[in-house]
Each structure stands twice: as structure tokens, then as C-alpha cells.
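Novice: Turn this into a model:
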Amino acid sequence: MKKWAVAGLSLLLLAGCSSNTADKKEALDGETLYGNKCSACHGGNLKGAVGPSLLNISSKYSEDKLFKVISEGTDKMPGHLLSAAESRVVAKWLLEKK
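Specialist: This is a model prediction of the structure:
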């Protein structure tokens, strides 16, 4: 009986470790983060929906300013939806889009 309990706990621990790895990988992917947290308002194609279009955002914002908007939000957009590291990744990803 004790062996089954140890085996069960081991499986739970292994499952937890693998999901943490997946979360860390996702945090490095701006497209995935955008799709999960931003696309509902800004559209999957960056053309806008409830929120404004983000196409050619580099003509409007520097990386630091865009990071601040993503991190802190605005009067119409909530902030703190992403961690600081995730906000930086999404800002860089958006600035690469044309």
C-alpha cells in the first residue's frame, strides 16, 4: 500500500514539473501571449476589435512606452494582465509587426 502512495505522489510531482516548463516556454513567445491575453480585444490579426488596431504600432510607440501601456494599461485598457517579462516580450513582438 505504501508503494502505491509513493508512486502516486511521484506522478503528481512529475506532472507539476512538466506544466511549469510549458508555462516558461509560453512566456517567451510573444505571439502566444498576445493570442491568449490580447487578441480578444485587439483581434487575432492585430486589426482591432473592441480595442484599437495594433498594426504598425512602431510608428506610434517606442518599446519603453509600449511596455508601459501593456504593463499598466490605460483608461480604456486594463493593466497587469501580463507579468513584466511577458509584457516586454509582447511589446517587442508587436513592434516587429508591420
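Novice: going forward, measure contacts between C-alpha atoms and count neighbours the same way
Specialist: Fine.
Novice: what ranges do the helices span in the chain?
Specialist: Under the criterion DSSP state H, the chain contains helices at 2-27, 30-37, 39-42, 63-72, 84-96.
Novice: Proceed likewise with the subsequent sequence, for comparison:
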Amino acid sequence: MKKFVILAAGIALLTGCGSGSSPLSGPAETVMIYRTNCLNCHGSELQGRMDEQSNLQQVGQRMSQEDIAAKITAGGNLMPPFAERLTPEEIDQLAAWLAEKK
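Specialist: Below is the predicted model of the structure:
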């Protein structure tokens, strides 16, 4: 029985050691800002839930950090503005993190 438990634990550890990382990996505070404010429309894997533009998995390829910050601040299309919900620092932090998604 002990061998089975050790084998199962080893398999569980190896399964978690994949080469890919979650799209939500990053600074804990930034990820929390995303989860609290963005997850409903942009998804748990940044895949987007509204339309093609809501997919953020490679948003850094199509938008600069400044453009991302402006979009978060002012909103547009289906996205509401977050200027009154997030601080400028939180917006900059989120925009920098998203700009790295390429």
C-alpha cells in the first residue's frame, strides 16, 4: 500500500511539472486585480468570452502597454471603463502584465 501511495504522489508531482505555464501566472497582486475585475468577460485562461477582441492571450502583439492602459481606463465597445474602479497604479500594473502576453 505504501508503494502505491508513493507512486501516486510521484505521478501527481510530475503531472504538475509541465513546460507550459498558466496564462494567469505572474505577480499575485496583478493576478488578483485581473481575477476580481476582468475574469468574467476575459476568462480564466485569458481566452475571452465576449468576442474575438476579448481574447487577451496574445494582446501584447496587437496593443502596446499604453494602448492597453487606455482601454482599461476608458473602456470601449463592450468593455466598461475602469477609471473609477481601479487606481492608476492598478491600471498600469495590469497593462504591463497584459502587454507581456505575446
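Novice: Of all the helices of the first structure, which one comes closest to Pro52 of the first structure?
Specialist: The minimum distance between Pro52 of the first structure and the helices of the first structure falls on helix 39-42, with 5.9 Å, by C-alpha to C-alpha.
Novice: Could you check how far Ser53 of the first structure is from Lys24 of the first structure?
Specialist: 28 Å (C-alpha to C-alpha, to the nearest Å).
Novice: between those two, which one's more packed in?
Specialist: A direct count of neighbours by other C-alpha atoms under 10 Å for Ser53 of the first structure and Lys24 places Ser53 higher, at 15 against 10.
Novice: which residue lines up with the more buried one in the second structure?
Specialist: Under the alignment (TM-score structural alignment), Ser53 of the first structure maps onto Asn55 of the second structure.
Novice: do Val6 of the first structure as well
Specialist: So, by TM-score structural alignment, Val6 of the first structure is left unmatched.
Novice: got a list of what Val6 of the first structure touches?
Specialist: Contact analysis of Val6 of the first structure by C-alpha atoms under 8 Å, 6 or more residues apart in numbering lists nothing.
Novice: separation between it and Ser19 of the first structure?
Specialist: 20 Å.
Novice: Tell me which residue is most central in the first structure.
Specialist: Nearest to the mean C-alpha position of the first structure, counting by C-alpha atoms, centre = their mean, stands Leu33 at 2.8 Å.
Novice: Just send the helices of the first structure back as a markdown table, with distance to Gly48 of the first structure too.
Specialist: Formatted as a markdown table, those follow (distance: least, C-alpha to C-alpha, whole Å):
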| stretch | distance to Gly48 of the first structure |
| --- | --- |
| helix 2-27 | 23 |
| helix 30-37 | 13 |
| helix 39-42 | 4 |
| helix 63-72 | 15 |
| helix 84-96 | 13 |
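Novice: Many thanks, have a good one.
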